[in-house]
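> Kindly return the folded structure for what I paste below:
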Amino acid sequence: MSFDKKNGKAEPCLAPYDHRELNNEHEYYHFDEAIGAGLPLWLPAGAVIREELEKLMKELEFLGGYQRVSSPHIAKEELYKQSGHLPYYADSMFPAMELENLSYRMRPMCCPHHHKIFSMRLRSYRELPLRLAEYGQVYRYELSGALSGLMRVRGLCQNDAHIYCRVSQVKDEIKKVFEMYQEAYRVLGISKYKLRLSKWNPDDPSSKFVANPEKWVWAEQVLREILDENGWPYEEAPGEAAFYGPKIDIQISYGNGKEESVSTVQLDFSSAERMDLSFINEEGQQERPLIIHRAPLGSHERFVAFLIEHYRGAFPLWLAPEQVRIVPIGDRHHEYAEKLRLLLHNAFVRVSVDERVESLSKKVAEAWAAKVNRVIVIGDREVEENQISVQERGGKEKIKMNPEEFREQMLLQIKDRKI
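Next comes the predicted model:
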């Protein structure tokens, strides 16, 4: 983590461009009135970024001992009454759908569904910690005035997981969660962020928190001890907890200077009882688990918005929607360009050929404006020598090499996720 140990704060990430402005240039997503406000359509360039992030997190979660699950986007209303979402979170949920005398709701979170997976049979303490992960689409009815590009939407995909564990396992599990966060941020080139301990507010007249003062004090102290024991500077924020427990939020500054939560880890002390979750302990007795909710990348929508601004649209090779653009100088070079495209395409490199009748300088300039990572120019010499002339975005030199060597170089750098 990159912190200023003296004052416990991190420098803001410098990203001066608004993701909405960059979207106008590069077409990552689209909103359409016929679909509805806050419900983004992911265009090809944006979908690439989403999928690459998903690949990264699935790898880290596999190494971290998570098991993948998948659950429906809707459920009977009774599920969300039992979980507490309707009592505490109704204002942010879509209204009920009446079907065959039953009421259904679009899910605002995945946790009730995961709780049902946990409770499908009585678990043994030997199965804990049980880590269930899902890329879950959820729906939240944000007010129209709060919607803002990808920052505030009504349909979002969460990098979600729930860890069911014992009290003695909580600290170690949360530490492992933060180690995963640090690795993901390292790969993504993110070094500037702050931690916030989000607590309940016992004086809040809205009653948006589970009423159990003793458990709130205990859970907040557990998170505080984890932060202190690891030397992680943090701020405290009363009233920012989830309704079922306190959390640690990771705050990052966006291009407009506004600070937002992009990742979270939450300690849930109330849902196990509410959802009647139990396991059998060593003494053969039923015991309630604690639940850790965690989302290293939060929602893809908000995290992609941050990355667009962080990189100003110029993504590293492994994240770049268009990794290579081939620019043949004339018509006689198109056949060689197409062979090169197939060589790279069949190796799963994102590559295109610019066959337009335009000047070479214009086509190269437009490739750089589109934030393509590598540009290959094909002329007579390249065809005759079975070579390519490749230039990296931001580089001054054009490097000559054979196509197979370039392909292997690309595959290695993509695999390593170099920044």
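> only C-alpha atoms for contact and neighbour calcs from this point on.
Noted.
> burial measure for the residue nearest to residue 185 when sequence neighbours are not counted, as a count.
With sequence-adjacent residues excluded and distances taken as CA to CA, 6 or more residues apart in numbering, residue 185 is closest to residue 191, at 6.9 Å. By the criterion of other CA atoms under 10 Å, residue 191 has 17 neighbours.
> is it true that residue 191 touches residue 183?
No: judged on CA atoms under 8 Å, residue 191 makes no contact with residue 183 at a distance of 10.7 Å.
> What are the buried residues along the helix or strand harbouring residue 413?
Using DSSP states H and E, residue 413 sits within helix 403-416. Under the neighbour-count criterion of 16 or more other CA atoms under 10 Å, helix 403-416 has 403, 406, 407, 410, 411, 414 buried.
> Name the nearest of the residues you listed relative to residue 101.
residue 414 (52.4 Å; CA to CA).
> give me the element the closest residue to that closest one other than its chain neighbours is part of.
Excluding the flanking residues, the one nearest residue 414 by CA to CA, 6+ apart is residue 318, at 4.7 Å. Here residue 318 is covered by no helix or strand, with elements defined by DSSP H and E.
> Pull the contacting residues for residue 318.
52, 413, 414, 415, 417, 418 (CA atoms under 8 Å, 6 or more residues apart in numbering).
> re the thing from before, show residues contacting the helix holding residue 413.
For helix 403-416, using CA under 8 Å, 6+ apart, the contacting residues are 317, 318, 340, 343, 344, 347, 349, 386, 387, 388.
> how about the strands in the stretch 101-250 of the chain?
102-106, 123-124, 130-139, 155-165, 194-199, 235-238, 247-253 (DSSP state E, counting those that start in this stretch).
> Please give the structure of this sequence too, so both can be compared:
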Amino acid sequence: MPEDKKYTFENEEYRRTYWHTCAHILAQAVKRLYPETKLAIGPAIDTGFYYDFDSEVSFTPEILAKIEAEMSKICKENLKLERFELPRAEALALMKAEPYKTELINDLPEDAALSFYRQGEFTDLCAGPHLDSTGRVKANAVRLTACTGAYWRGDAKRKMLQRVYGTAYPKKEELDAYLASVEEAKKRDHNKIGRELGYFTTVDVIGQGLPILLPNGARVIQLLSRFVEDEEQRRGYQLTKTPYMAKRELYKISGHWDHYLDGMFVLGDPNDETKECFALRPMTCPFQYQVFLNEMRSYRDLPMRLGETSTLFRNEDSGEMHGLIRVRQFTISEGHLILRPDQLEEEFRGCLELAKFMLETLGLDGDCSYRFSQWDPNNTAKYEGTAEQWNEAQGLMGKILDHLGIDYKIGIDEAAFYGPKLDIQTKNVHGKEDTLITIQIDMLLAEKFGMEYVDADGTKKRPYIIHRTSIGCYERTLALLLEKYAGALPTWLMPEQVRVLPITDRTAAYADDIAARLRELGFRAETDKRSEKIGYKIREAQGSKIPYMLVVGDKEAENGQVSVRHRAEGDLGAMALDDFITTLRTVVDGKLIK
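Modelled structure (predicted):
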């Protein structure tokens, strides 16, 4: 980092230090105004900062405005931030009025350095780093953006706290630009436009995280799944269809019963071994393995590439639910490759190439990053296998990623319980990061299920397994597409590609004939025959993000033409219907981003 950029927002480390200091300024402001408030934690995040508070005062927008004003005062006071350390006993004495801080201190190792930062009358337990003074923060460029509920330490069994979010920038103009981008993000939020455009809805009596896909949303997911299945078939995948549930015994073999039970929907008493107990599947792998196990396999049968459009069920926390991005029932492009060890790199490359092809086709490739998710050797109870097995699997995967030239970050304690994985990450319009696609190396479950193949020398060997998705969760993908394109999906994915608009009743029959012909050719076309002015019909089609509008009046009917309008390009003029069909065919068959 050049020296002149070291203390600017172009430097991520400085940016996070700046925001971390803002979190302390926020906490100091709250304690000044509401001294009985108890402090929890306050980190920097990707878009700013937050602090969690336990307070009898409800932090309404009016209260947030008061806190924000107090923060500006603290910035102008130019208070020096001083770091110091204390022995455990003195640290506990200092924080005796702060129960959440004392809990954090007691949870730290005995030999941990207990560091604090003091600014004026305010002191907080914190590892830092921080700016050297509150005056470094621009007083008129701080904004508190929201207050939500958050369980202490993310545990739904613990107390619900108030989480105050904020952001800050070195210049007010930069803050204004950021806030404008947030407003634009709200307009693009799939929760808003997805409902407005008729893609999905939710119903209280059905349940949180269980969206209803309306005809538009169902059509897009159908198109995506057909696209994936056809492409996977072209690349040598075999299609499977497996049950939505299984007895607990299957999950005991796979390890899900021991490592994932809290995330599963169980049908029956999981503790009563005298009665059958079932669970809805949270993933497809133990089911697809049965295809391999159906008969004895030879090394010549490998790789076996199995793909399935799988409906899965996961008991996500209620606080994690968000539109179509995080739900409790979802559909995924799941697949498992069973292979010989010497085929691992080539098949991993094939999985990655398929994922990249999907992302590029959808126009999502520029929004993604890569994370090499590894186990935590200090948290072995969470994982299957030995340290030697994990080191071997992660070593192999690291070499493959390096050979493929993947620019990745490492995520410790982010692996699946049975193996490391490459997570292709993306962000929604609000900056929240989620995993879109995963590719995992598994060297453990084949042994658990007794999977073997006969090698060239006649001996039986254990296969390796790659778990992967090619487009990830369809619902999440739909949400990201709605946000990226603000509802104007690429033409090949739009539920309605063409709307024919007769100017008068005299041309309604001609309009119906055009729509019928387009449908016969495989396009999705409708006719708007309402007795409304043509300008109104055009505006409504435009608002519905219809890619092409065909306006037909007496002249067009007489000449066998259509007047073409495009949602982004405007009036394209009159043309023969066959010429329009040729244009539409090029756009749709080529899966062009328009």
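> What is the nearest of the contacts of helix 403-416 of structure 1 to residue 369 of structure 1?
Taking CA to CA as the measure, residue 317 is the one of the contacts of helix 403-416 of structure 1 closest to residue 369 of structure 1, at 15.5 Å.
> for the aligned partner of the closest one in structure 2, what are its contacts?
Aligned counterpart of residue 317 of structure 1 in structure 2: residue 491 (TM-score structural alignment). By CA under 8 Å, 6+ apart, the contact set of residue 491 of structure 2 is 497, 547, 587, 588, 591, 592, 593, 594.
> now stretch 387-407 of structure 1: which residue numbers in structure 2?
Against structure 2, stretch 387-407 of structure 1 falls on residues 561-581 (TM-score structural alignment).
> Off-centre distance for that stretch?
37 Å (CA atoms, centre = their mean, to the nearest Å).
> Would you work out how far apart the start and end of it are?
Terminal residues of stretch 561-581 of structure 2 lie 11 Å apart, using CA to CA, to the nearest Å.
> List the buried residues of that stretch.
561, 562, 563, 564, 565, 566, 567, 574, 577, 580.
> Kindly report the same for stretch 367-375 of structure 1.
Buried residues in stretch 367-375 of structure 1 (16+ other CA under 10 Å): 367, 368, 371, 372, 373, 374, 375.
> so can I have TSV of the residues you listed showing secondary structure and distance to residue 31 of structure 1?
Shown next, in TSV, are those (DSSP: H, G, I helix; E, B strand; the rest coil; distance: CA to CA, whole Å):
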residue	secondary structure	distance to residue 31 of structure 1
367	helix	26
368	helix	26
371	coil	23
372	coil	25
373	coil	27
374	strand	30
375	strand	31
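> Closest one of these to residue 12 of structure 1?
Using CA to CA, the buried residues of stretch 367-375 of structure 1 come closest to residue 12 of structure 1 at residue 371, 24.1 Å.
> so what's the equivalent of that closest one over in structure 2 closest to, chain neighbours aside?
Taking TM-score structural alignment, residue 371 of structure 1 has residue 545 as its aligned residue in structure 2. Nearest residue to residue 545 of structure 2, sequence neighbours excluded (CA to CA, 6+ apart): residue 488, at 5.1 Å.
> That neighbour: neighbour count?
Neighbours of residue 488 of structure 2 (other CA under 10 Å): 21.
> element containing it?
Per DSSP H and E, there is no helix or strand for residue 488 of structure 2.
> what helices or strands is the longest helix along structure 2 leaning on?
Ranked by residue count, the top helix of structure 2 under DSSP state H comes out as helix 12-33. With contacts taken as 3 or more CA pairs under 8 Å, 6 or more residues apart in numbering; DSSP states H and E, helix 12-33 of structure 2 sits against strand 44-45, strand 48-54, helix 61-77, strand 160-168.
> so which of those gets nearest residue 378 of structure 2?
Taking the helices and strands packed on helix 12-33 of structure 2 one by one with CA to CA, strand 44-45 is closest: 25.2 Å.
> just so I have it, where are all the strands in the stretch 251-400 of structure 1?
Using DSSP E, counting those that start in this stretch, the strands of the stretch 251-400 of structure 1 run over 259-268, 279-280, 286-287, 290-295, 324-328, 351-353, 374-378, 388-392, 399-401.
> any chance of the ones you listed in CSV, with distance to residue 30 of structure 1 too?
CSV is the format used below for the strands of the stretch 251-400 of structure 1 (distance: least, CA to CA, whole Å):
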stretch, distance to residue 30 of structure 1
strand 259-268, 21
strand 279-280, 46
strand 286-287, 48
strand 290-295, 25
strand 324-328, 24
strand 351-353, 23
strand 374-378, 26
strand 388-392, 29
strand 399-401, 37
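> Point out the one among those that comes closest to residue 72 of structure 1.
Closest among the strands of the stretch 251-400 of structure 1, using CA to CA: strand 290-295, at 18.5 Å.
> corresponding residues in structure 2 for the closest one?
Against structure 2, strand 290-295 of structure 1 falls on residues 464-469 (TM-score structural alignment).
> who's in contact with that stretch?
The contact list for stretch 464-469 of structure 2 (CA under 8 Å, 6+ apart) reads 285, 332-341, 344, 348, 351, 355, 437-443, 446.
> In space, what's closest to the equivalent of residue 133 of structure 1 over in structure 2 - neighbours in sequence excluded?
If you follow residue 133 of structure 1 across to structure 2 using TM-score structural alignment, you land on residue 307. Spatial nearest neighbour of residue 307 of structure 2, chain neighbours left out: residue 335 (4.2 Å); criterion: CA to CA, 6+ apart.
> Tell me which residues touch that neighbour, please.
Listed by CA under 8 Å, 6+ apart, the contact partners of residue 335 of structure 2 are 285, 305, 306, 307, 308, 467, 468, 469, 470.
> Apply 7 Å and report the result again.
Contacts here follow CA atoms under 7 Å, 6 or more residues apart in numbering; on that basis residue 335 of structure 2 touches 306, 307, 308, 467, 468, 469.
> and of these, the nearest to residue 26 of structure 2?
Of all the contacts of residue 335 of structure 2, residue 26 of structure 2 sits closest to residue 469, with 42.0 Å by CA to CA.
> Kindly provide the distance from the nearest residue to residue 495 of structure 2 once chain neighbours are set aside to residue 200 of structure 2.
Sequence neighbours aside, residue 216 is the residue nearest to residue 495 of structure 2 in space, at 5.4 Å (criterion: CA to CA, 6+ apart). Using CA to CA, residue 216 of structure 2 is found at 8 Å from residue 200 of structure 2.
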